[in-house]
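Student: Sequence first, then the predicted structure, then my questions.
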Amino acid sequence: MSDRDTIHAHIEAHIGEHIANIQRLVQQPSVSLEKTGLRECAALLVSNMMAAGFTEAETVDVGDDYPGVWGMVDCGKPTTMLIYGHYDVRPVGTEAWTHPPFSGEAIPFDGFPKVVLGRGAAAQKGPLQAWINAVSSILSVEGALPVNLIFLIEGAELLGSPNYGKLFERYRDRLAQVSALYGPKTAQDASGAVSMTLGYKGLIYLEFVASTQSTGLGPQGGAVHSATSVVVDNPVWRLLHAMASLTDDTGRTIAIPELAAMMAQAKPIADWERPLLDAMRAGVAGKDPNGFIPGLAPQFPVKTFKEEVAPADLLQRYMYGPSFNISGLRSGYTGPGTKSFLLPDTATATCDLRVISEVGAQDIIAIIRRHLDSAGFPDITIRVMAAYDWYQTSLESSLIRATLATLDAYDCPRTIWPVQGFGGPWAHFAKLLGIPSLQGGSPGHGARLATSDEFLVVEGDGKVASLATIERYYVDLIYAFAAVTKQ
C-alpha cells in the first residue's frame, strides 16, 4: 500500500470522528450579523487545529467583535499554501426549519443517505473542517505535509469582511512566503459537476449617511414628532435626493460621469477566456436564468430582467458588467411593532458596488465622494465597510494546474468560470502578494445556504462526493500542488 493509500485508509477509518468534528462546529452558533457566539466559535476552531497537529493556532483580536483565527502547519518546506475561510454564518432566517438550525444532526435528508444539517454546514464550516480533517490524517500517517500551510480565517465575511485588511496586516511579513491561496468550499452540484471560478469582481461596500448633525438642520441628537415636519427639515429626504443623483431615473445606469466613463471601458475578454466563456454561453442556451446565475434563488424567481436578451447574453453581462446596488435603507424606528409619527435625525443607505476595473477600489470611492460634493451633497457621509479590488487567476498558474490534475484523477466534470459577480478579501493576496487564488473547485455538495435546512452531504449518492471523498481529494490536492511547484 502506498503512503497516499495509507492516508486515504486513515480517513476512512476515522470518518465517524471527522463527521463529529463538523457537527460540533455547526452546533456552535456564530452569526456575525447578530454578534452571536463568535468568540466561542473562533476558540473552537483553534482547539480543532491544535487537535489536528498544527504547530500554531490562535485567535486574533483586531479591536472589534469579530475575532480572526491564525493557524500554521510548519513542516520546513520551501512552498507554503494559504487557506482562507470564514466561520461566521448567516442568521437563521424566517423560513421554517424541519430540524433545529444549530443541531448539526447527521441524518438522511433530501434524498441523500446522510448529511450534516444546520446553519453553516455547507458554507463554510463543513468544507473548512473537512480540510482540517484531511491535514490531520496526513500528519497522523506521515508526520509532516509536503508543503507548509497557513490559515487566516475571519469571522465577518457575511458583513463584507470589514476587518480582513487588519488581519492581513497583522501577519503581512509571514504571509510574504505564501505561494497560493485556496479556500475550501462546496462546489459540486446535484449532478456531480464541479464549478470553479478563476476571477471575481471588486467589492466596494459603503454606507451613505445623512445626519442633522452634519447640516445643522433638523432635530439634533434624536427624533421629534412628525407634526413638526412643516417647520423642521427631515434628513431622509436629503439622503433620497443624494442617492437619486447616483443613477438615472430608472436606477439601472450609473450617472456619475467620471465613474460611468470608467465603466464604459469594458474589460477585454482575453484569448484564453474566450473558449471558457463560449462553453458557458452554449451551456445556458434556452435555460431559465434563475437556475444558472449565482445568487438567484429559484424559490424567489425573477420574472423580468433589466434587459430583454438571450440567456447567454444575460450570463455574460452578469459576469463582466458593473453593478451599483442599494441593499438597505434605514431611518427612524426599526424595532418590533411600530413607533409612529417620527421625524428622525439620521438616515442610512447601505450599498455595494461590483466592478471589473483597473482603477482601484479606494480611487473609485474617491470618485463617488467628488461626485456628491459637486452635486451639492458634501454633508453626506460615506462609511467604507469594505473595499476590495477585482482579480483573476491564470489557467497556467501552479494552483489551477494542480486543481485540474486532481479533478481529472477523480473523474469530475467541471465548469470553469473566467469571472463571477461576487468579490471579497482574497483579492488582497492576488493583488498585493501576486499569487494565484482559488475558492472551491472541488467535490462536495451542500445546499440551501441562504434559506432553512442548510446541509452538507457526508454520504453521497453515487453522483456527489461523500465526506471521505472530499477529504481524500484535499489530501491529493495538497500533494499535487507540492509536485507542481517543484517543477
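Tutor: In hand now; what should we look at?
Student: hey, let's count contacts and neighbours off CA atoms from now on
Tutor: Will do.
Student: so how far is residue 375 from residue 26?
Tutor: 48 Å (C-alpha to C-alpha, to the nearest Å).
Student: the more surrounded of these two?
Tutor: Between residue 26 and residue 375, counting by other C-alpha atoms under 10 Å, residue 26 is the more crowded of the two (28 against 13).
Student: Correct me if wrong, but that one is in a helix.
Tutor: Yes: residue state for residue 26 (DSSP: H, G, I helix; E, B strand; the rest coil) corresponds to a helix.
Student: Let me see the contact set for the residue nearest to it when sequence neighbours are not counted.
Tutor: Distances taken as C-alpha to C-alpha, 6 or more residues apart in numbering put residue 104 closest to residue 26, at 5.4 Å, once the chain neighbours are dropped. By C-alpha atoms under 8 Å, 6 or more residues apart in numbering, residue 104 lies in contact with 22, 23, 24, 26, 27, 116, 117, 118, 121.
Student: putting a second one here so we can go through both:
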Amino acid sequence: MQDDSRIEDVVSTLEAQLPEALERLKEFLRIPSVSTDPAHAGDVRAAAEWLCAELQGLGFLASVRPTPGHPMVVAHSPKGNRRPLLFYGHYDVQPVDPLALWDRPPFEPMIEETADGPVIRGRGAADDKGQLMTFVEAFRAWKTVHGALPTDLVLLFEGEEESGSPSLQPFLRENAEELRADLAMICDTGLYSDGRPAMTTQLRGLLGEEIVVRGADRDLHSGSFGGLAANPIQILVNALATVKDAGGHVTLPGFYDGVEELSDELRADWQDLGFDAAEFLARVGLKHPVGETGRTGLEMVWNRPTFEINGITGGYTGDGFKTVLPAEARAKVSFRLTGTQNPEAIRVAFRAHVRAAIPDDCTVEFHGHGASRASRMDTSDPAFAAAKQALSQEWGREAAYIGAGGSIPVAGDFKEILGMDSLLIGFGRDDDRIHSPNEKYNLESFAKGARSWARILAALA
C-alpha cells in the first residue's frame, strides 16, 4: 500500500521545479546526437557524457560504456538489497532532413504556444530525450524530497536506437547478470489518440528487405528493345504485387503461422476505445480504410501482420522524359509481425517468392534490414494493475491497455535475453511529428509524465 503523503510531496516538488527541468531538457536537446550520421559521432558521445554526469549528480553509480558503435549509459542506484527495476530509453535522435521544412533550427529548442497548449519544439523532444527525461526528473524529485529512491534501479540508456540498435543484443548478453531485474520500464511510447494515458501491452515485430533486380548490362532504348528485352522494374513490381491478394491477405506459404486472434476480453476493451478508422485516416488526407477484409481498424494496426512496399527506384527519374528499359530496379519492403511469427522463416519464404518471378537471364540479390519478433506482455502480473492505477490517478482518466502497430525490438530483447516483461508507458502524442520536421513534445506530457513515473515508482516499490 503506497504512502500518499510521500508521493504527493514528490509530485509537488516536480510541479515547483518544472522551469528548471525544462532548462535541463533544452540543454540536452541542443546536443545533435544523430546516430546514423558518422559526422555526429562526437555529438552522440557528448550526449552520453551529459546524461552520465546528470545521473552521477543524483547519486547514481553511472558510466559511459563502449560498444563497437555508440556508447551505452548504465547507472545503478545505491543498493538496498531489493530486486531492481530497469529503466530504458535512448538518447540518440533521427536526422533532421529535410532541413528546409523546419520552422526554426532543429537543435535550438524553444517553448512555443499552440492551440493545444505549450510545447517544446526541437529534434528529439518527443523521441526520445523528452520522454527519457521524465524518468530522470522523477528520480531527481524523489531524491530531493526523501533523500533516496523508493526501490533499487538500473538505468540503461542507448545511443543507437535510431540506427537499428546493432550493439544492443550483444551488450545485453555480455552484461545480463548486471542488468537483469524484476521488470523493465520503457518510455518510447505514447498516449492513446484521445489523450488518455495508456500502457502498451503488445508490439508488432518487424522484418525489412531490400531487393535488387538486374537485367541488361546497360539501360536500353525502349523503342529498340521494348517488348523483347526483360524490364527489371516490371519484373520487380510483378513479384511484389502478388505478395498480397485482393482481400489484403499475404500469400507467402506459412506466413500466418503463429498469428493469434484477439481474446474476447481484449477485443471488448479495444472496442470501448471508440477508434474511428475513417477519422484516423482523415488526419492525413485519406478517407477510405483498406486492408484485410473482415477486420476492425484497431485489429489491422495493432494485431494483424502486414506487408508494405516502402520504396521503389529504377530507370530515369529526372526532369523531362527518357524512354529506357532500366538495367536495374530496387525496392525496399517491410513486414510487421504479430503473435509468434518467425521473421527468418518469412524472410526465406519472401525471397523464394521473388526468385520464382525472375527470368533466367536476370539476377536478384537481397539485403536484410533487421528482423525482430512481436512482443506481448503478461498483464496478469500485479505490477501492470498497480502502474495502471498510478497512471489513472495522475491523469484523472482511466488508463487503457493498448497495442502498437510499430516495433520496439528492445522489449523483445529484454524478454528473450533478460527474461523479463516490460511496462511500455510513454506520453507522446500522435501529432508530435517524430522523425519529421518540427518535432515537438507537449509540456503537459513532460510534466505529467514525470509525475506519472514518480507515482509508478511508489506503486511498484
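Tutor: Thanks, I have it. Predicted model, so just to flag it, every value in this text is computed and none were measured.
Student: before we move on, back to that, for the contacts of residue 104 of structure 1, pick the one with the most neighbours.
Tutor: residue 121 (33 neighbours).
Student: Would you check that that one makes contact with residue 24?
Tutor: No: shown here, residue 121 of structure 1 and residue 24 do not form a contact pair, counting by C-alpha atoms under 8 Å, at 10.4 Å.
Student: if we can go back for a sec, show me which pair in the contacts of residue 104 of structure 1 is furthest apart.
Tutor: Pairwise distances across the contacts of residue 104 of structure 1 peak at 11.6 Å for 24 and 117 (criterion: C-alpha to C-alpha).
Student: What segments of the stretch 1-150 of structure 2 are helices?
Tutor: Assigned by DSSP state H, counting those that start in this stretch, the helices in the stretch 1-150 of structure 2 fall at 4-16, 18-29, 41-57, 129-146.
Student: in the first one, what counts as buried?
Tutor: For helix 4-16 of structure 2, burial by neighbour count (16 or more other C-alpha atoms under 10 Å) applies to 7, 9, 10, 11, 13, 14, 15.
Student: closest to residue 116 of structure 2 among the residues you listed?
Tutor: Nearest to residue 116 of structure 2 among the buried residues of helix 4-16 of structure 2 is residue 15, at 19.7 Å by C-alpha to C-alpha.
Student: mind checking how far the closest residue to that closest one other than its chain neighbours is from residue 125 of structure 2?
Tutor: Nearest non-adjacent residue to residue 15 of structure 2, counting by C-alpha to C-alpha, 6+ apart: residue 447, 7.3 Å away. Note on residue 447 of structure 2: its distance to residue 125 of structure 2, by C-alpha to C-alpha, is 13 Å.
Student: picking that back up, the residue nearest to residue 26 of structure 1 and residue 465 of structure 1: what is the separation?
Tutor: 19 Å.
Student: what number of residues lie near whichever residue in structure 2 pairs up with residue 394 of structure 1?
Tutor: In structure 2, the residue matched to residue 394 of structure 1 (TM-score structural alignment) is residue 378. Residues within reach of residue 378 of structure 2, counting by other C-alpha under 10 Å, total 14.
Student: now residue 286 of structure 2
Tutor: 11.
Student: Just list the residues touching residue 394 of structure 1, thanks.
Tutor: Contacts of residue 394 of structure 1 by C-alpha under 8 Å, 6+ apart are 198, 400, 436.
Student: If we use 10 Å, what do you get?
Tutor: 198, 199, 272, 273, 400, 401, 418, 436, 437 (C-alpha atoms under 10 Å, 6 or more residues apart in numbering).
Student: for the residue nearest to the fourth one when sequence neighbours are not counted, what are its contacts?
Tutor: Here the nearest residue to residue 273 of structure 1 in space, its sequence neighbours aside, is residue 418; by C-alpha to C-alpha, 6+ apart that works out to 6.0 Å. For residue 418 of structure 1, the residues meeting the contact criterion (C-alpha under 10 Å, 6+ apart) are 196-200, 269-270, 272-277, 280, 319-320, 392-395.
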